[in-house]
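Asker: Dropping the sequence and predicted coords here.
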Amino acid sequence: MSAGGGRATVVVKVGSSSVTRPEGGPDLGALAKLAGEVAALRQAGTDVVVVSSGAVATGRAVLGERPQPLLDSAAPSEGSGPRERSRDGRDVSLLQALAAIGQHRLLRAWDDALAGHGLVAAQVLLAPLDFGHRQQYLHARRTLAALLALGAVPVVNENDATADDEIRFGDNDRLAALVAHLVAADLLVLLTDTPGLFTADPRIDAEASLIAEVAEIDKALEAAAGGPGSAVGSGGMAAKLAAARIATWSGVPTVIAAAEEPGVLGAVVAGRPGVGTRFRARPRRLSARKLWIAFAVAPAGRLVVDEGAKEALVQREASLLPAGIVAVEGYFGADDAVEIAGRDGQVFAKGLSRHDAEALRRAAGRRSSELPPSVGEAVHRDDLVLLL
């Protein structure tokens, strides 16, 4: 499967519902099954990197019902302000505490399962900085390459206990897609509790059918993806579709498949028809930096541009100049990420702003000759990614 003729590399992401029991704690039977399939791939000459969810669910099982009352009754420290909440409204401090309790226990369960096949698990905790800072990116890539060369199986998760934004990178599906780019994977496999992507939600539509292959992820396909599929997961099909988009934009084909299907990893790697939904890789790959800009950093604002500026960005891959900006939305600083939209409100690009929001508001619509030398491009083309 490797394009270069050497050992292929597959990144396998496993969701919480696939590696933990409904009541919490690692599902040892499921882990044993997956470990056996990982061992079979390695025996056949394919390196495997695992991205495993389940730390929070494992931590919750360890403490039972104790953590929530304890945290709810705890007085906030002086000057701490309101408690931070995740996107779905949950207490971030609680989630981080549960992850810290559960992460090493989850890794131990993976290590025990892999040890049954003579393999060694290696814990790798990553943070957004590892993808956004080039030296950190190269260091992380070298570390993962060394682990694979040693015959270890990296088990990756976000460094949840110290994440300063939210408990997750967005979700582990997104993290897995970025890891696939990091290790130049030949394939990304997103294992979940459904057989793949359907034409509609099969839980409510009996006529829904499995989509075997996707050439391009469009809005109609995104509309077909529903919300979270289980009580313990944080992603759902929409998150997996977003991860597939990230991976395919970086040149990595992706498959969404059911974790519980016997021999699923071998079948997916072999390209067996009828197993999961396969997403084709785009022929034009994004660089690591542009992939980070497009998908790994949250936008802090939005720039609305006129038709001339949009044409220059899309057709000529030019930089965005202040003259083409008709509106500046939000409050952001220099080097923050911003969305770029047309007058119709449709976002078509994303980039890093060279100036803060107030400076761009003052410069918007003015030609370069009318601006001081310190105000150049609003977004340089090297820091801009088209999302079309």
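Answerer: In hand now; what should we look at?

Asker: rest of the way, CA atoms for contacts and neighbours
Answerer: Fine.

Asker: Distance of Leu386 relative to Leu197?
Answerer: Distance of Leu386 to Leu197, computed by CA to CA, to the nearest Å: 26 Å.

Asker: These two - which one has more neighbours?
Answerer: Leu197 (29 against 16; other CA atoms under 10 Å).

Asker: ok, the more buried one - contacts?
Answerer: Residues counted as contacts of Leu197 (CA atoms under 8 Å, 6 or more residues apart in numbering) are 210-211, 225, 237, 256, 276-277.

Asker: Check it against this one:
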Amino acid sequence: MPIQKLLDFRDPDVCERLVIKIGSALLVDSSGQVEIEWLRTVVNEIWTARERGIEVVVVSSGSIAIGAKKLGFAGGGRETLAEAQASASVGQIELASVWSMLLAERKLVAAQMLLTLDDFESRRRYLNISATIGRLLKSGAVPVINENDTIATGEIRFGDNDRLAARVAQACNADGVILLTDVDGLYDRHPDHPEAERLDEVDGVTDEIHAMADTGSGSGVGSGGMTAKLLAAQIAERAGIALAIVDGRPELPLARAMASQAGTLFLPQREESGRRAWIGGRMRFNGSIGVDDGCVRALNQGKSVLAAGITQVEGDFERGDIIEVKDITGRVVAKGLVEYGVDDVEAIMGHQSDEQEQILGHAPRSAVIHRSHLVMM
């Protein structure tokens, strides 16, 4: 039974495994110090959830903000990649120490995991992440996860912990994700607007929902913003995972949000298999193919991508890579595992199957991307 309301996050029969993401603006004050007393109340809520029978995974921001203050970097340590990496290397030590101390107060064991986008893009490493989190939870530990900003570069980083939280939820088969942030949900326009109204529920993230988002991080401390949270919601909803954005500023923020039903709940849309969820959540690609309107219609009916419908090829991909499928406007309509390398796709695109054997010099495969390895966006 999927989560359908905020109170379901407290019900172990509905939410057996929960991911809680905490933003930098909540965790770190303006002087670069961890908000210890506030965080202690969150740890108390983690303990309460565990007592109810709910397994909890934490995605914790804050290392760059902490380290930047200690190193005296202006701009929160985000002015250059080198400063961000140096800040993270200093901040992670303190952040891990604080989590370990506070969880130990509740007789809970903290386990640190530092991950990069590459770890999730590799199927083998993704499965290793899943196995490690599962074993930690089975052992009674609380995994505390952050992006490994000490080594992550622009090509291999999430850039925000909202999408990291959604991908972690996929990897560990969580039922729900709660993003604790410095706003109390998604508004139909900027929250400062006098006529802004909060959306209590979103049944599928659409282009209209994206248009409501503010692209920046309001605090200036974190790297997210509402756009990142909507992208996280899309990752979660395709894997059958509910995601909520709630105000994390009060003490005991989870209890307050549940009691008042204040926040925005993004309902799960479809529950994909583990492999399909991994494909749908991919964020980095070596290339893409463009397809005509007829192909898009076929894909929406559960068909495969055939060479005859391909109009354009981009990038440098090999057989077995995950690539994007775009319509004639350039919008991504699907992601999937390609059966040919880029040279072969360029050679057979636009051709019917009976022509492809002569072009390739061997019998063609049944599809360029088979429907079994295709995920619609």
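Answerer: Done, it's in. In this text, all values refer to a predicted model and were calculated from it rather than measured experimentally.

Asker: ok, of the contacts of Leu197 of structure 1, which one's closest to Ala100 of structure 1?
Answerer: Met237 (26.3 Å; CA to CA).

Asker: Tell me which residue of structure 2 matches up with that closest one.
Answerer: Applying TM-score structural alignment, one finds that Met237 of structure 1 aligns to Met226 in structure 2.

Asker: do the same with Gly251 of structure 1
Answerer: For Gly251 of structure 1, the aligned position in structure 2 is Gly240, judged by TM-score structural alignment.

Asker: Its match - how many residues pack around it?
Answerer: With other CA under 10 Å as criterion, Gly240 of structure 2 counts 23.

Asker: so what corresponds to Val325 of structure 2 in structure 1?
Answerer: Under TM-score structural alignment, Val325 of structure 2 pairs with Ile340 in structure 1.

Asker: That match: which element?
Answerer: strand 337-341 (DSSP states H and E).

Asker: From the contact counts, what lies against that strand?
Answerer: strand 301-305, strand 347-352 (3 or more CA pairs under 8 Å, 6 or more residues apart in numbering; DSSP states H and E).

Asker: and the longest one, which residues are buried?
Answerer: Of all the residues in strand 347-352 of structure 1, those buried under the rule 16 or more other CA atoms under 10 Å are 347-352.

Asker: quick one: which of the residues you listed is nearest to Ala163 of structure 1?
Answerer: Of these, the one sitting nearest to Ala163 of structure 1 (CA to CA) turns out to be Leu352, at 22.0 Å.

Asker: what does that closest one align to in structure 2?
Answerer: Leu352 of structure 1 maps onto Leu337 in structure 2, by TM-score structural alignment.

Asker: quick one: the helices in the stretch 1-150 of structure 1?
Answerer: Counting by DSSP state H, counting those that start in this stretch, one finds helices in the stretch 1-150 of structure 1 at the ranges 16-19, 28-43, 55-63, 67-73, 92-115, 129-132, 134-149.

Asker: Which of these sits closest to Gly324 of structure 1?
Answerer: So among those, helix 129-132 is nearest, using CA to CA, at 27.9 Å.

Asker: Which residue is the nearest non-sequential neighbour of Val305 of structure 2?
Answerer: Ile369 (5.0 Å; CA to CA, 6 or more residues apart in numbering).

Asker: wait, what's in contact with that neighbour?
Answerer: 304-306, 336-339.

Asker: measure it to Val59 of structure 2 for me?
Answerer: 34 Å.

Asker: Ok, Glu121 of structure 2 next?
Answerer: For Glu121 of structure 2, the distance to Val59 of structure 2 - CA to CA - is 18 Å.

Asker: Same drill for those two, tell me which one is more crowded.
Answerer: More neighbours surround Val59 than the other of Glu121 of structure 2 and Val59, with 26 against 19 (other CA under 10 Å).
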